[in-house]
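A.B. asks: sequence plus the predicted model coming up.
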Amino acid sequence: MDIKQLKFLVALDETRHFGQAAARCHVTQPTLSMRLRQLEEELGLELVRRGQRFEGFSAEGERILAWARSLLAAEDGLLAEAAACRGQLVGTLRLGVVPLAAFDPMHLVSLFAEHHPSLNFQLHALSSEQIIEGLGRNQLDLGLSYLDRLDRQHFACLELGEARMGLLFSPRHFPFSSNSLSWEELATVPLGLLSSGMHFRQSIDHSFRARGLSPRVRLQTDAVHQLTRAVSAGLCCSIMPLQSGDWPAAPHLRLLPIEDAHTLAPMGLIRRRGAPDSPLAQACFSAAEQWLAHHALDR
């Protein structure tokens, strides 16, 4: 058994396709398949269900896969720890971000890059549940997510402030003249919103229901860029965080505050507690903690 076989196994889980897993690992598909069969023979277990294409993992394969992830995370941690002992911080920080986060993730990435110039970054757009799962399985180093359902015993967090909402619209199609809008006014406007299972959408639905209102939902999607394109085309307006890096600062779009509009929970930076502890996550979390403390003193 070697570390490459474990990387092949994890790549297959993430892509769910033999060819894509081979391409990700920079080997041919026959090589990847052969090495996985050698791993199965060495362990005496069938790990992968095969037909004409990938059909999933066996129950035993799922258990081995969890160990493979832990070993790969330990290898990453070992290399990062060795670099830290040399006075360096190198590697790739994996950051999960919820759609329409009320805190621009680029603020954090820029902060981390300033403190640790050798770092690279991977950003993943995920739901709150997927971020918690990814942190728990060591697939992510940090998460930018909502804090309402966070288990504080297993996860540390830095609260980043309240997420307030505004209406994104095109003045060419919706000539609002006021400086803010009420939920009653929003109920008459065609809206493009995130899919109903997402946290930001749940906060919007709650605000309408609490006032006995029903929104005019013209478009639903799980892709933020589709919302902004629909707004630009005049198909609808959309409810967005007032502070966010998700929507472009297009000159023809405006963001108007909504009265008494905020998400059901604050936004926060999250990291997993306990071993194996990522030096990258620890260093970047500490940098964010210092940055927040400094800005709190400035206010």
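C.D. replies: That came in fine, so what should we check first?
A.B. asks: going by C-alpha atoms from here, please, whenever you check contacts or count neighbours.
C.D. replies: Noted.
A.B. asks: can you report how many residues neighbour R172?
C.D. replies: 12 (other Cα atoms under 10 Å).
A.B. asks: now do the contacts for it.
C.D. replies: Counting by Cα atoms under 8 Å, 6 or more residues apart in numbering, R172 makes contact with G234, H252.
A.B. asks: quick one: it from A250, how far?
C.D. replies: 13 Å (Cα to Cα, to the nearest Å).
A.B. asks: could you do S70 as well?
C.D. replies: Here the criterion is Cα to Cα. By it, S70 lies 43 Å from A250.
A.B. asks: what of R24?
C.D. replies: From R24 to A250 the distance is 35 Å (Cα to Cα).
A.B. asks: now swap in A230 and tell me
C.D. replies: From A230 to A250 the distance is 13 Å (Cα to Cα).
A.B. asks: neighbour count winner among these two?
C.D. replies: Legend: neighbour count by other Cα under 10 Å for A230 and A250, higher for A230 (18 against 10).
A.B. asks: spit out the contact partners of S203.
C.D. replies: Applying Cα under 8 Å, 6+ apart, the residues near S203 are H262, T263, L264.
A.B. asks: how many other residues sit next to the second one?
C.D. replies: The one in question is T263. Count around T263 with other Cα under 10 Å applied: 21.
A.B. asks: which element is the closest residue to it other than its chain neighbours on?
C.D. replies: Closest residue in space to T263, ignoring its immediate chain neighbours: S203 at 5.1 Å, by Cα to Cα, 6 or more residues apart in numbering. When elements are assigned from DSSP states H and E, S203 belongs to helix 199-210.
A.B. asks: specify the next element, helix or strand, located C-terminal of that helix.
C.D. replies: Using DSSP H and E, the first helix or strand after helix 199-210 is strand 216-221.
A.B. asks: put this next to the first one:
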Amino acid sequence: MNIRDLQYIIAVAETRHFGKAAERSFVSQPTLSGQIKKLEEHLGVAIFERTNRSVEVTPIGEVILQHARQIMEQVDAIEQVAQAHHDPLAGPLRLGAIPTISPYLMPLILMPLKQDYPQLRLVLSEEVTDTLTRRLQQHEIDAALLATPVEEPELETMPLFDEPFWLAHPRDHAFYNKEHITREDLETTELLLLAEGHCLAKQTMEVCRLKERSTRGEMADLRAASLETLLQLVGAGFGSTLVPALAMRGSWATGSGIVTRELEFPDAYRRVSLVYRASFPRIEALHTLARVIHDHLPNTVTPIDAVGVRG
């Protein structure tokens, strides 16, 4: 067994295809297939279940792959330790972010990060919370920007900032003539929500004290896949919704026919954190990223210092 064998089985597990895994590994398919077969014979177990149509990981294969990913992270850590001797911030940092953060925060920090730390290269991916958490656990990314707490014991959390929610509604909405929006107003109105899987939908329901999604009424079947689509529905007069403060900088905020106002509830916010594996060896790179984020946050959010105190 060698490192190359582990790289091969990880490639097959991630692509679910021997040919694609061989291309990714820069070897021929017979070479890759032969090495994996030798590894399975050496271990006395089948890592993959092969059919004419698919490649699936066996239960014992999942356990082996978990160890393989941990080993490859340590191999990468060895290389990074050597690299850090010359430059502790050098190399790629694989960062994930949820879709309701990434489009609004990344434009604020990418250029400053590139200018101040040109040797640190962000590799970005945008996915929902559950997917990012799973990818963190499987060592596919190094850290993730999330807006919900994580309970997995192998993951650590670095709080960054608290982000208030704003109410967005059409100009002809009943809310337009109300000087103050109460929680009772939100509890009794129909709200547009993102589709299942987006943490913002759950957070909106929590702020509005909604126990479950509406299954009746005009809004019951409207489930947007992105915040931008949701806001287009608001602008078209289909209803109201809650918007995180960073998204208020989006292009939709002007000339869209949408009225916005900050909610005046003490708990109408979400906490955005940088989540990472406790075993991740490049903590200094994460602290650097956190500092850049803090330095370029707009005044619509409340930064949190290193010990979790709101600034």
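C.D. replies: Cool, got the structure. Model, not experiment: these values are computed from the prediction.
A.B. asks: quick one, helices of structure 1?
C.D. replies: Taking DSSP state H as the criterion, structure 1 carries its helices at 3-15, 18-24, 29-43, 59-85, 105-115, 128-136, 183-186, 199-210, 224-232, 279-298.
A.B. asks: for the fifth one, packing partners?
C.D. replies: For helix 105-115 of structure 1, the helices and strands in contact under the criterion 3 or more Cα pairs under 8 Å, 6 or more residues apart in numbering; DSSP states H and E are strand 119-125, helix 279-298.
A.B. asks: and it against structure 2, how far off on average?
C.D. replies: Helix 105-115 of structure 1, aligned to structure 2 and superposed, deviates on average by 4.2 Å (mean Cα distance after the TM-score superposition for structure 1).
A.B. asks: likewise for the longest one?
C.D. replies: With the two structures superposed, helix 59-85 of structure 1 lies on average 1.4 Å from its match in structure 2, counting by mean Cα distance after the TM-score superposition for structure 1.
A.B. asks: re the thing from before, give the buried residues for the helix holding S203 of structure 1.
C.D. replies: Neighbour-count burial for helix 199-210 of structure 1 flags H199, F200, R201, S203, I204, S207, F208 (criterion: 16 or more other Cα atoms under 10 Å).
A.B. asks: dump these into CSV; add distance to Q88 of structure 1 as well.
C.D. replies: Formatted as CSV, the buried residues of helix 199-210 of structure 1 follow (distance: Cα to Cα, whole Å):
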residue, distance to Q88 of structure 1
H199, 37
F200, 38
R201, 41
S203, 42
I204, 44
S207, 47
F208, 50
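A.B. asks: so which of the residues you listed comes closest to S278 of structure 1?
C.D. replies: H199 (27.4 Å; Cα to Cα).
A.B. asks: any idea how far that closest one lies from A102 of structure 1?
C.D. replies: Distance from H199 of structure 1 to A102 of structure 1, by Cα to Cα: 12 Å.
A.B. asks: same thing with P257 of structure 1?
C.D. replies: For P257 of structure 1, the distance to A102 of structure 1 - Cα to Cα - is 13 Å.
A.B. asks: for L9 of structure 1, list the residues it contacts.
C.D. replies: L9 of structure 1 makes contact with L36, L65, A68, according to Cα under 8 Å, 6+ apart.
A.B. asks: can you pick the most crowded of those?
C.D. replies: Counting by other Cα under 10 Å, top hit in the contacts of L9 of structure 1: L36 with 22 neighbours.
A.B. asks: G77 of structure 1 versus the residue nearest to that residue when sequence neighbours are not counted, what's the distance?
C.D. replies: Spatial nearest neighbour of L36 of structure 1, chain neighbours left out: Q5 (6.3 Å); criterion: Cα to Cα, 6+ apart. Using Cα to Cα, Q5 of structure 1 is found at 19 Å from G77 of structure 1.
A.B. asks: ditto for E40 of structure 1
C.D. replies: Distance from E40 of structure 1 to G77 of structure 1, by Cα to Cα: 26 Å.
A.B. asks: what's the match for P241 of structure 1 in structure 2?
C.D. replies: Aligned counterpart of P241 of structure 1 in structure 2: P244 (TM-score structural alignment).
A.B. asks: ok, D76 of structure 1 next?
C.D. replies: Matched by TM-score structural alignment, D76 of structure 1 corresponds to D76 in structure 2.
A.B. asks: what about that match, how many neighbours?
C.D. replies: Residues lying near D76 of structure 2 (other Cα under 10 Å) number 12.
A.B. asks: helices and strands around the longest strand belonging to structure 2, which ones?
C.D. replies: Selection of the longest strand in structure 2 by residue count, based on DSSP state E, yields strand 155-170. Applying 3+ Cα pairs under 8 Å, 6+ apart, one finds that strand 155-170 of structure 2 makes contact with helix 227-235, strand 241-244, strand 258-262, strand 269-277, helix 283-295, strand 302-303.
A.B. asks: how close does the second one sit to structure 1?
C.D. replies: What that stands for is strand 241-244 of structure 2. Averaged out, strand 241-244 of structure 2 is 2.3 Å away (mean Cα distance after the TM-score superposition for structure 1).
A.B. asks: and for E60 of structure 1, the neighbour number?
C.D. replies: The burial count for E60 of structure 1: 12, using other Cα under 10 Å.
A.B. asks: correct me if wrong: it contacts L45.
C.D. replies: Yes - assessed by Cα atoms under 8 Å, E60 of structure 1 is found in contact with L45 at 7.1 Å.
A.B. asks: tell me which residues in stretch 133-150 of structure 2 are buried?
C.D. replies: 133, 135-147, 150.
A.B. asks: next one: stretch 217-230 of structure 1
C.D. replies: Applying 16+ other Cα under 10 Å to stretch 217-230 of structure 1 flags L219, V224, Q226, L227, T228, A230 as buried.
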